[in-house]
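Q: Fold the stuff below for me.
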Amino acid sequence: AARLGLPGNPVAAVAATRDKSLLRERLEAAGIPSPPWWRLREGDDPAALSPKIRFPCVVKPLSLSGSRGVIRADDPDAFGLAVARVRRLLGRPEVAEECGASTDLLVEGYIPGREIAIEGLLEPDAAGTARLRVLAIFDKPDPLEGPFFEETIYVTPSRLTASEQRLAVGVAERAARALGLGRGPVHAELRLNERGAWPVDLAARSIGGLCARSLRFAPRQAGEEGAGISLEELLLRDAVGGGAATAGYARESAAAGVMMIPIPAPGILRSVSGVAAAESVPGITGLSLDAARGRRLVPLPEGAEYLGFLFARAGTPEAVEEALRRAHAALRFEIEAGAGEAG
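A: A predicted model of the protein is given here:
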């Protein structure tokens, strides 16, 4: 972008979003709420680190996404097992390539609390300071307490109080600036508890997978042309025209949500039933089944996929969540056990 004279973020800033230990280092240095953390390098003995840890802790690869390889450990024995398991995962050639061949791990204190995701756009103000324009705040109503952290339901608008939302957005904005990000999309994940808002992760990109289908944006002024654009179109307009090209758009008024359908067990997918029943649930607007019959399924923490995605819209976040849960309950997946277990 710099060579072409186009707006963008510094390479060093983006690099910090792709290395979880560097991200922690930058956030901690900026005084942003951070748990205690350590970088466990290749060959380091986890038993030597255990005495320094106040359990529970979380073991993570430095750069995988979607909670892949993320494991909670509640004691030294579980910590040693978690480190060994994640190292085995990173030893796979296809995973090593995705991770940049780094087998170092991030170990950090477990952050209790409710988890949310903020979808936003960074835009410089008149003084050149990056400001976070919120596109959506997603609640994650299913507890993410471990030992693995499989995400399922995202629902917007958030049911957090206005003050809690302001707190979370403020911390996310500070975190983005601390990394050196100045413009473009941001996907931030935070946990909120009695001690404040804590960044879990922050990426200089939009929400992943098919989840963006849950977001639609319309002009604030009735009668304007182009109502109902996608998140992708909004981001493209911002990229070529800056904030002025998207300032008139806001997320639609309806509540919306997506469910990433989790893989319940390892094995071979033999059949799927209940599709018509799931699609007929009031509020459900779409169902995308990604896993083909005969496919080997691997759940988290080794796996990197979902069975599919459910989408819903309704008048309230509660109704959206209920529709997603009812539709998921209607689906039946026949999985031949024992054929897809992680090694």
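Q: C-alpha from now on. contacts and neighbour counts both.
A: Will do.
Q: buried stuff in stretch 39-49?
A: R39, L40, P46, L49 (16 or more other Cα atoms under 10 Å).
Q: Before we compare anything, build this one as well:
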Amino acid sequence: SPGEAVGLPGAGTEAARLLRDKLALRRAAARRDVPQPAFTEATEPADVDALRARHGGRCVLKPANRQASLGVVLMDPGDDTAEAWRHTVAADEPRLRVHYADTARYLVEERLDGPEVSVEALVHEGVVGFLNVTAKQVLPGPYPVELGHTVPAPEDGPGGAAREALAHATAELVAAVGFSTGVLHAEWVLSGGRPHLIECAGRLPGDHIPDLVDLAYGGEGLLAGLLALLSGDGPRPPRPAAQGAAIRFLPTPAAPGAVVRSVSGVTDAEALDGVQRVAVALREGTGIGPVTNSWQRAGHVLATGTTPQEAARTAERAAAAVRFGLAAPAGEPR
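A: Next up, the predicted model:
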């Protein structure tokens, strides 16, 4: 990489390559025995069926090089493999990524059950310093779109209880990919009480998690810490959170084919103590469709509280206050 060529701090070329390819990351993690689901590359629907047969008909099918849950399908026994394959191979985000020649590749893996969390870590020369665990909520059904995050994960919940195990697993992941300096956003499922790797990005997280970390920890946030690392300003040490912060994404009305007639309750949501921001993506005249990836959510609410639990409750109350009035599309019966 250009930075590596001139001696600047960074992830390292090989680590950056591995973190851009979910299949390559799986293989690197397996060499280090980082716990993760059973997996295989899928080049056709028959590969999906072969893994499903070994795991009770359940699996996860995903592209190896996409983000925001694009193309990810959770499959149960009886689900149509051909339909899931069509959804996955059609997934793309041409307006949201750099245009370069990348061959589409697909991954099918064992589907693990358990709470999902993410870890945000600032790494200096292969050593993890600041580390946060984020608890998350996921849309039920075949498309695991994230519905909310709480920072830090409450101590009385599975994410908080597994913090030490997650810190150890993150350190092993850093070693597995040879990551040097920068920020990692790793997603884990706590299956059988143990962290199992879902995927990892060598970049700042999305879904406003950097905002949540800034609000919860105060002082230097993820972005400022990353810039300090890349400037050669040494490790960023661990520190405790000062309060809780949470985001909840507004539920898209379950009425595919309808059109938004009105949006109400935004002022009420903004007036709740602790609410920091209310953003609505659906506008009057917007058509309603199914939510299959993160770009299709209806908006979000950010809130803080003296504890993570209080922040989460406030965000949920604020999200529930926002309502969408719907109408049938023009020319159809109302």
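Q: which one of the buried residues of stretch 39-49 of structure 1 sits closest to T103 of structure 1?
A: L40 (9.0 Å; Cα to Cα).
Q: Just give me the match in structure 2 for that closest one.
A: When structure 2 is aligned by TM-score structural alignment, L40 of structure 1 is paired with A42.
Q: try R68 of structure 1
A: That one, R68 of structure 1, aligns with L70 by TM-score structural alignment.
Q: Take the buried residues of stretch 39-49 of structure 1 and keep only those in strands.
A: Secondary structure from DSSP state E places R39, L40 of the buried residues of stretch 39-49 of structure 1 in strands.
Q: Neighbours of F55 of structure 1, how many?
A: Counted with other Cα atoms under 10 Å, residues neighbouring F55 of structure 1 total 17.
Q: Identify the residue of structure 2 aligned to it.
A: Match for F55 of structure 1 (TM-score structural alignment): G57.
Q: can you tell me which residues contact that match?
A: D49, M75, D76, P77, G78 (Cα atoms under 8 Å, 6 or more residues apart in numbering).
Q: Which helix or strand contains G148 of structure 2?
A: strand 146-151 (DSSP states H and E).
Q: What range does that strand cover in structure 1?
A: The aligned range for strand 146-151 of structure 2 is 151-156, by TM-score structural alignment.
Q: Next: stretch 196-206 of structure 2.
A: Under TM-score structural alignment, stretch 196-206 of structure 2 corresponds to residues 198-208 of structure 1.
Q: First residue to last residue on the matching stretch, what's the distance there?
A: 21 Å (Cα to Cα, to the nearest Å).
Q: Which parts of the match of strand 146-151 of structure 2 count as buried, going by neighbours?
A: E151, T152, I153, Y154, V155, T156.
Q: So the closest residue in space to the last one that isn't next to it in sequence versus P147 of structure 1, what's the distance?
A: What it means is T156 of structure 1. Of all residues not flanking T156 of structure 1 in the chain, F138 sits nearest, at 4.7 Å (Cα to Cα, 6 or more residues apart in numbering). The gap separating F138 of structure 1 from P147 of structure 1 is 22 Å, by Cα to Cα.
Q: quick one, which of these two is more surrounded?
A: F138 (23 against 15).
Q: so that one, which of the three states?
A: Counting by DSSP: H, G, I helix; E, B strand; the rest coil, the backbone at F138 of structure 1 sits in strand.
Q: is it true that G109 of structure 1 touches W37?
A: Yes: here G109 of structure 1 reaches W37: they are 6.4 Å apart, a contact under Cα atoms under 8 Å.
Q: that older thread, now, among the buried residues of stretch 151-156 of structure 1, which is nearest to G283 of structure 1?
A: V155 (12.9 Å).
Q: wait, what's in contact with the closest one?
A: F138, D139, K140, P141, A255, A256, G257, V258, P317, V320, E321.
Q: and what of E151 of structure 1?
A: E151 of structure 1 neighbours (Cα under 8 Å, 6+ apart): G66, S67, K140, D142, L144, M260, P262.
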